[in-house]
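**Student:** could you work out the structure for the sequence below:
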Amino acid sequence: MPNRVDPSMSEPSPAAVLRRRAEAIAQVRMQIARYGLTYADLVAAGCFPSRKRTAQKIRYRSADGQTWDGEGDMPDWLQRAVNAGQSPEHFRVGA
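**Tutor:** Next up is the predicted model:
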């Protein structure tokens, strides 16, 4: 007897998955419209994970209190100091 796979037991095709997702999105949109829900309503109801972001540690500080965490582009105050010949390490916190 040949080993046949029952089509009802196989995984849905990618096209079927996309179609079902589109149908689900359409249903959600209808419910949102029906009840007049806003994004703020959904956030308040806990529908989305919170975006807790940890504060970056300050790595550089100027004499007048300007700070930089070392991420992204160098801030103007530090770039000007480096252009004037100062070492970035001079502004490093804890150095």
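**Student:** C-alpha only now, for contacts and for neighbours.
**Tutor:** OK.
**Student:** for Arg34, see how far away Arg21 is.
**Tutor:** 20 Å (Cα to Cα, to the nearest Å).
**Student:** the more surrounded of those two?
**Tutor:** Comparing Arg21 with Arg34 by other Cα atoms under 10 Å, the one with more neighbours is Arg21, at 12 against 9.
**Student:** what about that one, helix or strand, and which?
**Tutor:** In this assignment (DSSP states H and E), Arg21 forms part of helix 14-35.
**Student:** to check against the first, give me the structure of this:
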Amino acid sequence: MDERKRDSIVAYLRRRMAEFGIRPEDIATSLAADQARLRAVRFRDASGNTWDGNGAAPQWVVQAISAGQTLEHFAIDGAPNRHADKRTGADWHNDPFAGTRLATIRTEGIPAA
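**Tutor:** Below you'll find the model as predicted:
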């Protein structure tokens, strides 16, 4: 961004802030509160819903757990792919669909890669 465009945007923002009575301290306080809230978040889903783990679980957590998902799946630990290098094997001995039509893989009609 060139300096002239930047100065124009800054002037516009200052004018709008004065129009609504917003002080730079108000923005700094709001940003600090948002950052503190985000640091407190312990669980997040793909839709962006969050939960700090305190109090009653929100509806999205209850639905996910009742659908068979684990709470650890939604845990935020600072690493986006915390299990990327760890491969876990599937236990097919307890597969509820083993031996049914749902377990059958059909390859006809599927183009080769």
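**Student:** let me see the TM-score of these two.
**Tutor:** Overlay of the two chains. TM-score (TM-score structural alignment, normalised by the length of the first structure): 0.41; 43 aligned residues with a Cα RMSD of 1.9 Å.
**Student:** picking up where we left off before, what comes up buried for the helix holding Arg21 of the first structure?
**Tutor:** For helix 14-35 of the first structure, burial by neighbour count (16 or more other Cα atoms under 10 Å) applies to no residue.
**Student:** and the next helix or strand past it?
**Tutor:** Using DSSP H and E, the first helix or strand after helix 14-35 of the first structure is helix 39-44.
**Student:** so after that next one, what's the next helix or strand?
**Tutor:** Counting by DSSP H and E, what follows helix 39-44 of the first structure is strand 60-61.
**Student:** which strands or helices does that following strand pack on?
**Tutor:** Counting contacts by 3 or more Cα pairs under 8 Å, 6 or more residues apart in numbering; DSSP states H and E, strand 60-61 of the first structure packs against strand 67-68.
**Student:** mind redoing it with 10 Å?
**Tutor:** strand 67-68, helix 76-83 (3 or more Cα pairs under 10 Å, 6 or more residues apart in numbering; DSSP states H and E).
**Student:** of these, which approaches Tyr60 of the first structure most closely?
**Tutor:** Between Tyr60 of the first structure and these, the shortest gap by Cα to Cα is with strand 67-68, which sits at 5.2 Å.
**Student:** picking that back up, among the helices and strands packed on strand 60-61 of the first structure, which is the most enclosed?
**Tutor:** strand 67-68 (a mean of 20; mean count of other Cα atoms under 10 Å).
**Student:** same for it, what does it pack against?
**Tutor:** Using 3+ Cα pairs under 10 Å, 6+ apart, strand 67-68 of the first structure sits against strand 60-61, helix 76-83.
**Student:** mind running it again at 7 Å?
**Tutor:** Under the contact criterion of 3 or more Cα pairs under 7 Å, 6 or more residues apart in numbering; DSSP states H and E, strand 67-68 of the first structure touches strand 60-61.
**Student:** nearest to Gln27 of the first structure, out of the helices and strands packed on strand 60-61 of the first structure?
**Tutor:** Set against Gln27 of the first structure and scored by Cα to Cα, these come closest in strand 67-68, at 46.1 Å.
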